[in-house]
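[1] Predicted model, plus sequence, below.
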Amino acid sequence: MAVTQRTRRPAATAESPAEPAPARLDVTVVLPCYNEQDHVLAEVERISAAMAETGYRWELLALDDASTDDTLAVLRAAQLRFPQLRLLPLPRNGGAGTARRLGTQQARGEIVVWTDADLTYPNQRIPELVAQLRADPTIDQVVGARTSEQGSHKLLRVPAKWAIRKLAERLAGERIPDLNSGLRAFRREVSLPYLRLLPPGFSCVTTITMAFLHNQHQVRYLPIEYAKRAGRSKFRFVTDAYRYILQVLRMVMYFNPLRVLMPPALALLGIGGGKLIYDVVANPVRIATNTILLILTGLIIASMALLADLIVRSRTD
């Protein structure tokens, strides 16, 4: 009789050693990379040199966003030289926001630093941002506020960014020297509830700024220089400017809808009330149709504002 043998996997026992949990670190520098083969190594060297002098326990988490050039190969070769470099290749291109979100979720450091790999930001100053967070526990985020603009479409970009920043300041009720700087450090635990709000594109930095400000987290700004970008810019003026404005409004609506909806509601009610008085004086027996429409529209928007605010206040997240 033939005997059939079955290979059995050894059962897990209480004595089996458990896989050790990754050690917690002080700082994780998240570096999204997309087609940066010519200068990503220089950025890795600059960040590593700056962090090596601090005495912090740190890691550099580079996320290759499905680059179509040799960026991933350059990063893999760099791992042989830099033991603190951890590489996370993404299977498909998801955008800078997706890379930063995944990097923050995978970070082992208590403080997370966001920056870019295009040589624009003074990454040698990353320890300064981290030092401010470690020195003052009341601060939850430190933003590198750029003192100049070196991006593409400068003639259009500067006034557009100024207008969007002023809108954000008005809605947030705070001064914001730089709304969408890509260089910032923040406490990872504080940021976790807001990561699901991050959009996939460049406006993720705007989102994290607005999320912290609207939830009364202390944000400090550190003036920095901003250099001309190495390589080709991925910024698209019309599309990304539109997304910036939309994201500012979306974040304010998410946390404080009264700031967006109540001003136009009160304006319409005020204009409608004034028009009503004029109609009664000029035509005592007739109220104009546009007067009624102004008042009704104001009441509808005001009702929507109060309902949205009620929903926000009743959320448990």
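    Yes, it's here.
[2] C-alpha from now on. contacts and neighbour counts both.
    OK.
[3] Count residues in the vicinity of the closest residue to D317 other than its chain neighbours, would you?
    Leaving aside its sequence neighbours, D317 sits nearest to P193 (Cα to Cα, 6 or more residues apart in numbering; 7.6 Å). The number of residues packed near P193 is 11, by other Cα atoms under 10 Å.
[4] before we move on, what about R125?
    R125 has 16 neighbouring residues, counting by other Cα under 10 Å.
[5] So it lies in a helix, does it not?
    Yes - under DSSP: H, G, I helix; E, B strand; the rest coil, R125 sits within a helix.
[6] Can you tell me how far it is from L61?
    Separation of R125 from L61 (Cα to Cα, to the nearest Å): 17 Å.
[7] And the strands in this structure?
    25-33, 58-64, 85-89, 109-114, 139-146, 184-187, 218-224 (DSSP state E).
[8] Out of those strands, which gets nearest to I301?
    Minimum separation from I301 across the strands of the chain (Cα to Cα) falls at strand 218-224, 31.8 Å.
[9] for that closest one, packing partners?
    When contacts are defined as 3 or more Cα pairs under 8 Å, 6 or more residues apart in numbering; DSSP states H and E, strand 218-224 sits against strand 139-146, helix 204-214.
[10] Please compare the first structure with the one that follows:
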Amino acid sequence: MANPATVIIPCYNEVNGIRAVVEEIRAVLAHNAIEGEILVVDDGSSDGSAEAAATTGARVLRHRSNRGYGAALKTGIVAAKHSFIVIIDADGTYPAVYIPELLRMLERADMAVGARTGANVNIPLVRRPAKWVLNRLANYLSTSKIPDLNSGLRAFRREIAAQYFGILPNQFSFTTTITLAMHCDKYSVVYLPIDYLPRKGKSKIVPWDAASFLVLILRTAMLFRPLRVFLPIVLLCLVYGIVKMSIDLTHQPNISASALLAFVSALQILLIGMVGDAIATRLGRMSQAAPSSVTVEELGGPEK
């Protein structure tokens, strides 16, 4: 039997799907004899999502205003009764049937992620190019193979996630950041191929969020692997300097100012990267970061 777990469902204006998601999770937990609680964190919904969730018997926490997907997850992690945490979206895209296997995988891993690489994956075509680019960049910066960077279905231990609260954002990039951070810190992260179903309702993600994810990946890399960012720039400056110097010496005995500037820039950027790497190594995993405070109200009571 799997360890007791808290299943956290961040919810923002998902009145059309939240009841079905809670009922599916409850059925899966009961069928697999898993002791646990279902915790819905309503992130300031205006469509009655919190009230709909409360009618299912789930425990419901409510933000008084919309604070973001990541903020809702942090609230749930802090309030969870169990140390094993599962997160899943409220839009019905992630089948709850994979939850028992993810929990079993935690017996040999620190985080188990449902990778959307199964036979039935309904990711909109417009998102796939950006998703592919971001995954390739994340693989390079973390020196790991990451099949799904920002899956919203995953299981992990609360104490591991809590140590990253200082850098985990309040928006959708919560999952991206914790994936990169745990890979960079050499935690054991395993992936389970899963299906990804069409969502109920309208997606909250817009195309230009890809740029935000890109900046976030680079920023996270700067915290853990700064040399993976700086070294390519150093090499680019060196290549330019060598090529420019070779051209200069074929026409005159002097080296141009642009070639010298490229060499000096390469040295300066390398030194900055080394300092950043030393700081990142010394600070370690930011384990002293304290969880942020939350302001919530609870609807109803714990599930029976």
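    Arrived safely, thanks for sending. Just so it is clear, the structure is predicted and the values come from calculations on it, not from any experiment.
[11] The second structure: which residue goes with the residue nearest to D317 of the first structure?
    Aligned counterpart of P193 of the first structure in the second structure: Q163 (TM-score structural alignment).
[12] Wait, that match touches M286, no?
    Yes - using Cα atoms under 8 Å, Q163 of the second structure is in contact with M286, at 6.5 Å.
[13] which residues of the stretch 101-250 of the first structure fall in helices?
    126-135, 154-172, 188-191, 204-214, 237-255 (DSSP state H, counting those that start in this stretch).
[14] which of the ones you listed sits most buried?
    helix 204-214 (a mean of 22; mean count of other Cα atoms under 10 Å).
[15] Kindly reformat the helices and strands packed on strand 218-224 of the first structure as CSV containing distance to Y56 of the first structure.
    Putting these into CSV (distance: least, Cα to Cα, whole Å) gives the following:
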stretch, distance to Y56 of the first structure
strand 139-146, 18
helix 204-214, 25
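[16] where's the residue nearest the centre of the second structure relative to S142 of the second structure, distance?
    Most central in the second structure under Cα atoms, centre = their mean is T175, positioned 1.5 Å from the mean C-alpha point. With distances taken as Cα to Cα, T175 of the second structure is found 15 Å from S142 of the second structure.
[17] just A155 of the second structure next, same as before
    20 Å.
[18] quick one on the thing from earlier: now check the residue nearest to the centre of the second structure against the first structure: what is it aligned to?
    In the first structure, the residue paired with T175 of the second structure is V205, using TM-score structural alignment.
[19] if I look at M105 of the second structure, how far off is A259 of the second structure?
    Counting by Cα to Cα, the gap from M105 of the second structure to A259 of the second structure is 54 Å.
[20] what's the answer for V7 of the second structure, then?
    Distance from V7 of the second structure to A259 of the second structure, by Cα to Cα: 58 Å.
[21] higher neighbour count, those two?
    Neighbour count, other Cα under 10 Å: between V7 of the second structure and A259, V7 has more, with 27 against 22.
[22] The more buried one maps to what in the first structure?
    Aligned partner of V7 of the second structure by TM-score structural alignment: V29.
[23] do V133 of the second structure as well
    Aligned partner of V133 of the second structure by TM-score structural alignment: A163.
[24] so how far is H183 of the second structure from A115 of the second structure?
    Taken as Cα to Cα, the span from A115 of the second structure to H183 of the second structure is 15 Å.
[25] ditto for M245 of the second structure
    The spacing between M245 of the second structure and H183 of the second structure, counted by Cα to Cα, is 40 Å.
[26] Equivalent analysis for A90 of the second structure, please.
    With Cα to Cα as the criterion, A90 of the second structure and H183 of the second structure are 26 Å apart.
[27] again, but for D195 of the second structure
    23 Å.
[28] Kindly report the same for A262 of the second structure.
    33 Å.
[29] Please list all residues in contact with A145 of the first structure.
    P177, D178, S181, Y221, L222, P223, I224 (Cα atoms under 8 Å, 6 or more residues apart in numbering).
[30] Among the helices and strands packed on strand 218-224 of the first structure, single out whichever gets nearest to Q106 of the first structure.
    helix 204-214 (17.0 Å).
[31] now that closest one: how far from the chain's centre is it?
    Its chain's C-alpha centre and that of helix 204-214 of the first structure lie 6 Å apart, by Cα atoms, centre = their mean, to the nearest Å.
[32] and what of stretch 131-151 of the first structure?
    14 Å.
[33] Could you count how many residues lie near the closest residue to T206 of the first structure other than its chain neighbours?
    Nearest residue to T206 of the first structure, sequence neighbours excluded (Cα to Cα, 6+ apart): N180, at 4.9 Å. Using other Cα under 10 Å, N180 of the first structure has 24 neighbouring residues.
[34] cool, the one 3 residues further on as well?
    Taking other Cα under 10 Å as the neighbour definition, L183 of the first structure ends up with a count of 23.
[35] what does S265 of the second structure give?
    S265 of the second structure, neighbours per other Cα under 10 Å, totals 17.
[36] Can you tell me what sits against stretch 170-189 of the second structure?
    With Cα under 8 Å, 6+ apart as the test, stretch 170-189 of the second structure has contacts from 67-72, 109-113, 138, 142-144, 149-152, 161, 164, 167-169, 213, 216-217, 220-221, 224-225, 285.
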